[in-house]
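Trainee: Just a sequence and a predicted model for now, questions to come.
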Amino acid sequence: MANLLVLMSVVGVFCKHNFVHAGFTTTKLGPQPIWNSTHTDKLRQDLLLNYDKFARPAQHYNVTTVRLGFTIRHIELNEFKSSLTVYSWINLSWNDEKLKWNSSNYGDLTALNLADHEIWQPDIFLYNSATSTAITHYGNVHCIVYEDGTVLWVPPAQFTVLCNLNLKYWPFDSQVCKLILGSWTYNGDQIDIELYKNQKEADMDLLVENNEWNIVKTSLTKNMKYYSCCESPYPDVTIELVLDRISPSYKALIVTPAFVIIILILINFWLPPQAGEKIVLNGCTAVIICLFMLYFTQKIPAMGTHTPLIVLFYSSCLYVVGFSMIASVIVIWLSRTKHGSPLPWIIKHPLTGTFGKLLGLGTYIQQSSITSHRITAEEMRDHQVTDFEENNSGDEHHIIKSSTKMPIQHDWILLAAAIDRLSFCFFCFLLLILTIVYSI
């Protein structure tokens, strides 16, 4: 046995001599510091060696308070999808009890930058998100950890929310959209949310303005909600945005043509009753309205409710043009058709009196009375001649009969002009009512 021990020691010395002679050295097992390591390297190793980023950094009976701030960078509103996209910076701050150190042990290092995937983060998500397939809202930026365990994370965020848009007063509408942020899995006994530095309004110092929408008001409020499934409350922060549409260009594109359309409808009734241009004018007005209706279909989504008033106004104007076309056809038919029977006295008498003058029919009344007076005198003279010249009685009677057709035709033109004037008054009243109703 003694000889065996001596032999083993000799073999060990021989092997060690050969390893050293070959250039191999024995190393101590375990983590060794790297060359030129800094206090930051040592602090990272000490903090993250056994760190579990999936465990909330507090005792299960303690609450982790998350302070939330919000900065708006830009907004985009999509009427066809009823969604609002907010480009923002979100400010999140909390205390991590597992990330504390004494700065004197690490060269007075008081802050450390860590990647977002290295440490625990609160699962603050958008409750009313419109993109459920991409629930991660935040960009991959580093966190700043301080020696007392405070973690500050300010990532860029893109939130897309569903909005209940009301386009009734388009293009002079105002919309209200809300962003509801809260923890997805933790209740209020585990994670509580507070407003960062008691922020009541969203910060807009870095806002890049939208060309169509103006943010007139923002508000941040904390809410505590109770659900039927759970006894503990679920806190959230509601960010409300009030948006006003920038509409000066719409006044030139939509409102001004609306007044022109009204004028075109009304001046149609001041054309002469025999003028065929009435049909042309009404047709052109109808085409203009149809073009605007096509423009609205491209600009505004088809909505079951809250139909824009401007769309209803243009569609009503199209009905008005249709009825104006019917009135114009009737007026042209009355004034151009050769009538064999005179205008009934019960209709003609008011038209040639005060009522007709109130309608502005003075010119037509004067023409009708002058023609009637001239024909009556000729008839009397011709009748006297026929007493002495019986041979020519047949020819004179034919002349008198053909001449009496002139006042009959002027009477019907007078009636057509009266219909035009009455239609003008009626459509003025109708368009005034439409303007008042659709502008409120």
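Mentor: Structure received.

Trainee: contacts and neighbour counts: CA atoms only from here.
Mentor: OK.

Trainee: give me the number of residues near the closest residue to A157 other than its chain neighbours?
Mentor: Of all residues not flanking A157 in the chain, Y138 sits nearest, at 4.5 Å (CA to CA, 6 or more residues apart in numbering). The criterion is other CA atoms under 10 Å. On that basis, Y138 has 17 neighbouring residues.

Trainee: mind listing what the residue lying closest to N187 once chain neighbours are set aside touches?
Mentor: In space, not counting the residues next to it along the chain, N187 is nearest to Y234; the distance is 5.0 Å by CA to CA, 6+ apart. In this structure, Y234 makes contact with 182-183, 186-188, 224-226, judged by CA atoms under 8 Å, 6 or more residues apart in numbering.

Trainee: Put this next to the previous one:
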Amino acid sequence: MEQEDHMSLNVTSMTVKDLTVLGDHEILVLVYSNGRVFWPPGTFDKTICHCDVTYFPFDTQTCDILLTTWTYGKDDILLLFDSKPIEMGFFLPNGEWEYRKYSTAILDSFWNGVAVRQLKYSFTFRRRPLFHVLISLIPLMLLSFISVITFRLPVESGERIGFCLTNLLAFALYLTLVASYIPTTSYTTSFLCT
């Protein structure tokens, strides 16, 4: 853990940055005439998910967000899901990822010998493959087809070796460009790399 202006904590596949108490002293509380009090704390948390790029660019990723109380046990505070679905009004569509679905679950676990309750939100996203198909796969298939045409050239023309070398250099250059589009991770390797 870092001991600077913020703490960084790794929990399974999620990283929470700027770990603070929920809300701050400037958040207003709404008090209704029937005695009900509504406290809407707001916070922005950044999370990071590990990607499985084995089937890149046709991959689907699931990111888990775990919410838990660290200072109170399961018997001290009760975390419940709201029956309403997650509000997606602030979700902005992305050119690379398409939102598919989400799921929720309540988990009971132990933290330093104390039973705690966790709320788990799982979001599933699918990569939009059109860009990668047009930029990577189709040109590689065309280069492969051109290498087969080499055998159709007459041997007497003397151009077969030059054509093969030019095609080999085009392959090497294009594979370098394709490698720059593949996400880098040490957990999994894309089939395009093999």
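Mentor: In hand now; what should we look at? What you see is a predicted model, and the numbers here were worked out from it, not measured in a lab.

Trainee: quick one, helices of structure 2?
Mentor: Assigned helices in structure 2, in chain order: 130-132, 138-149, 160-181 (criterion: DSSP state H).

Trainee: So which bits of the longest one are buried?
Mentor: Across helix 160-181 of structure 2, burial judged by 16 or more other CA atoms under 10 Å covers 160, 163-164, 167, 171, 174, 178.

Trainee: how about the nearest residue to I332 of structure 1 once chain neighbours are set aside, what does it touch?
Mentor: Nearest residue to I332 of structure 1, sequence neighbours excluded (CA to CA, 6+ apart): Q274, at 5.2 Å. If a contact means CA under 8 Å, 6+ apart, then Q274 of structure 1 has 331-332, 335-336 as its contacts.

Trainee: Alignment lookup: Q274 of structure 1 to structure 2.
Mentor: Matched to structure 2 by TM-score structural alignment, Q274 of structure 1 sits across from E156.

Trainee: Same check on S247 of structure 1?
Mentor: Taking TM-score structural alignment, S247 of structure 1 has P129 as its aligned residue in structure 2.

Trainee: how close does I65 of structure 2 sit to M14 of structure 2?
Mentor: When CA to CA, to the nearest Å is the yardstick, I65 of structure 2 and M14 of structure 2 sit 7 Å from each other.

Trainee: just Y99 of structure 2 next, same as before
Mentor: Taking CA to CA as the measure, Y99 of structure 2 falls 18 Å from M14 of structure 2.

Trainee: What's the separation between the residue nearest the centre of structure 2 and V11 of structure 2?
Mentor: The residue lying closest to the centre of structure 2 (CA atoms, centre = their mean) is C49, at 4.9 Å. C49 of structure 2 sits 11 Å away from V11 of structure 2, going by CA to CA.

Trainee: cool, and I77 of structure 2?
Mentor: For I77 of structure 2, the distance to V11 of structure 2 under the criterion CA to CA works out to 21 Å.

Trainee: do S103 of structure 2 as well
Mentor: Distance of S103 of structure 2 to V11 of structure 2, computed by CA to CA: 19 Å.

Trainee: ok, now Y32 of structure 2?
Mentor: Going from Y32 of structure 2 to V11 of structure 2 by CA to CA gives 38 Å.

Trainee: Kindly report the same for P85 of structure 2.
Mentor: For P85 of structure 2, the distance to V11 of structure 2 - CA to CA - is 25 Å.
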